[in-house]
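Novice: Got a predicted structure plus its sequence, pasted below:
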Amino acid sequence: MRFTPITTHEVEKRSNTEVLFSIHTGTHIDSPYHFFSEGKTIEQLPLDIFIGPALLVDLREVAKPNHEITLGELREVGGLTEELVQGKRLVLWGDWASKHWNSKKLYESNPYLSQEAATWLRDAGVVAVGLDFAVDGAPPYPNHPILLGSEIPLIENLVNLEAIQAREFMLIALPLPIVGGDGSPARVVARIDD
């Protein structure tokens, strides 16, 4: 990420800064266009995908380096059923990004979903998938097309998930409406109602 001053308080009596970074830096959302040339770009996705009922799925027990998280583990460790996930935004918590932020381990030895698990999430009617670890292991990145191909956006590099003290909550993950964007930086919050 690079910051370049356009104006400064010292000279122009106001501050304005140009920022240069990849859309897929930090906490961000992948749109279908990230993997599909005819896929929807970020501003074409309806905002209600990014705001709504969500489920925190604690996978810390199995989210180990280079581990493929299976459908069985999503069901057994995460407690997921089709009825539970249908129409929800899932937040998969492996406690990975918080531990490996600014480290090569974030992507080089990350846990990831099996193709069977990604396909099951798609077929079960999940609205969006958020994670604090990469959805895929090594190239060719099969899970991105499985989910993005069904217009299920990926909310990646989530942090501070330990602060969510409820299994069910309201997710608010707002992307910038970048015209033609294959994704967007995002500010993601959880609202927990008593």
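Specialist: Structure received.
Novice: When you work out contacts or count neighbours from here on, use the C-alpha atoms and nothing else.
Specialist: Noted.
Novice: Quick check: what element follows the lengthiest helix in the chain along the chain?
Specialist: What stands out as the longest helix in the chain, according to DSSP state H, is helix 115-123. Sequence order places strand 128-131 as the next helix or strand after helix 115-123, per DSSP states H and E.
Novice: And here is the other one:
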Amino acid sequence: MNTRLSLLAAACVLALAACGNDTTPADNATPAATPSDTAPADTTPTDTAAGTPATTPTTPGSDAGTSATPAATPAGSDKPAATVDNCSTVIEGNDAMQFNVGSITVPSSCSEFTITLNHTGQMPVVAMGHNVVVSKASDREAIAAAGMGAGVDGDYVPADDARVIAHTELVGGGGTTSVTFPVSAIQGSGPYEFFCSFPGHWAVMRGSIQVG
């Protein structure tokens, strides 16, 4: 009897010990992560210019390979063309140191051509004389420089100068003069110009002459 009671008591002790060591799985589980803790960080860049990409200002005419050098202005380009009739034309020069035309086109059907100059001013030849000289454009300045030595009496044109294709005499206000020359003389390698060789006039009183 005593032996049974002892065994029963021992069994109860073991059972109580086992119950004391039992743990709830929930007590040892790792707490669930909060969604906000594990969400990936927002890596989208913030627009700093309202979504508009930066652009580099473009200067007009700054394209690569574009030359900034302007084209040369043709002689007399601001004046009208001369009226040509029957292989001749009449042009005017005034006291304001100007021709009234900027170009002369000689018809290719003409074998000779005549230019008549009317001085519409009033100043004397020594002060505001005008003439018409025809030459290559590249020879104009040199002819005018050499012509200074000829003076008024020599029409400010160098004598026997092969660069001079044709020239009129020098006239003052109210005067008229003319010159006729072969059209073949201005059909070579140009360009060709007509100009006044009076000192200082040759730089502004000029225009183009060509066969058309």
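Specialist: Perfect, I can see it now. Every value quoted in this text rests on a predicted model; they were computed, and no experiment measured them.
Novice: Would you mind reporting the TM-score between them?
Specialist: The TM-score (TM-score structural alignment, normalised by the length of the first structure) is 0.24; 83 aligned residues with a Cα RMSD of 5.7 Å.
Novice: Which elements pack onto the longest helix of the first structure?
Specialist: Using 3 or more Cα pairs under 8 Å, 6 or more residues apart in numbering; DSSP states H and E, the elements in contact with helix 115-123 of the first structure are helix 71-76, helix 143-148.
Novice: Name the stretch among these that sits most buried.
Specialist: Comparing those by mean neighbour count (mean count of other Cα atoms under 10 Å), helix 143-148 ranks first with a mean of 21.
Novice: Residue 116 of the first structure - how many residues pack around it?
Specialist: By other Cα atoms under 10 Å, the residues close to residue 116 of the first structure number 15.
Novice: Make sure it is actually in contact with residue 71.
Specialist: Yes - counting by Cα atoms under 8 Å, residue 116 of the first structure does reach residue 71; the two are 6.2 Å apart.
Novice: quick check: longest helix of the second structure.
Specialist: From DSSP H, the single longest helix across the second structure is helix 2-20.
Novice: Among the helices and strands packed on helix 115-123 of the first structure, which comes closest to residue 30 of the first structure?
Specialist: Closest of those to residue 30 of the first structure is helix 143-148, at 7.9 Å (criterion: Cα to Cα).
Novice: Now residue 207 of the second structure: which helix or strand?
Specialist: Taking DSSP H and E as the definition, residue 207 of the second structure sits inside strand 206-211.
Novice: Output the contacting helices and strands for that strand.
Specialist: With 3+ Cα pairs under 8 Å, 6+ apart as the test, strand 206-211 of the second structure has strand 103-106, strand 192-195 packed against it.
Novice: Tell me which of these sits most buried.
Specialist: Scoring these by mean count of other Cα under 10 Å, the most buried comes out as strand 192-195, with a mean of 26.
Novice: Among the helices and strands packed on helix 115-123 of the first structure, single out whichever gets nearest to residue 7 of the first structure.
Specialist: Closest approach to residue 7 of the first structure among these (Cα to Cα): helix 143-148, 39.4 Å.
Novice: Can you name the next helix or strand after that closest one?
Specialist: Next in line after helix 143-148 of the first structure, if elements are assigned by DSSP H and E, sits strand 154-156.
Novice: That following strand - contacts with which helices or strands?
Specialist: Packing contacts for strand 154-156 of the first structure, counted by 3+ Cα pairs under 8 Å, 6+ apart, involve strand 28-30, strand 128-131.
Novice: of all those strands, which lies closest to residue 12 of the first structure?
Specialist: Within these, the stretch nearest residue 12 of the first structure is strand 28-30; the backing value is 32.7 Å (Cα to Cα).
Novice: what's the burial count for residue 28 of the second structure?
Specialist: Counted with other Cα under 10 Å, residue 28 of the second structure comes out at 8.
Novice: That one and residue 19 of the second structure: what is the separation?
Specialist: 17 Å (Cα to Cα, to the nearest Å).
Novice: Contact partners for residue 121 of the first structure?
Specialist: Contact analysis of residue 121 of the first structure by Cα atoms under 8 Å, 6 or more residues apart in numbering lists residue 85.
Novice: what about it, distance to residue 11 of the first structure?
Specialist: Taken as Cα to Cα, the span from residue 121 of the first structure to residue 11 of the first structure is 54 Å.
Novice: Can you get me a residue count around residue 166 of the second structure?
Specialist: Neighbours around residue 166 of the second structure, by other Cα under 10 Å: 17.
Novice: I'd guessed it sits against residue 192; true?
Specialist: No - taking Cα under 8 Å as the definition, residue 166 of the second structure is not a contact partner of residue 192, at 11.5 Å.
Novice: Now name the helix or strand holding the closest residue to residue 176 of the second structure other than its chain neighbours.
Specialist: Among residues not flanking residue 176 of the second structure along the chain, residue 118 sits closest, at 4.6 Å (Cα to Cα, 6 or more residues apart in numbering). Element membership of residue 118 of the second structure, judged by DSSP H and E, is strand 112-119.
Novice: next one: residue 173 of the first structure
Specialist: Here residue 173 of the first structure is assigned to strand 168-175, by DSSP H and E.
Novice: what sits against the closest residue to residue 104 of the second structure other than its chain neighbours?
Specialist: Leaving aside its chain neighbours, residue 104 of the second structure sits nearest to residue 209 (4.6 Å; criterion: Cα to Cα, 6+ apart). Listed by Cα under 8 Å, 6+ apart, the contact set of residue 209 of the second structure reads 103, 104, 105, 106, 191, 192, 193, 194.
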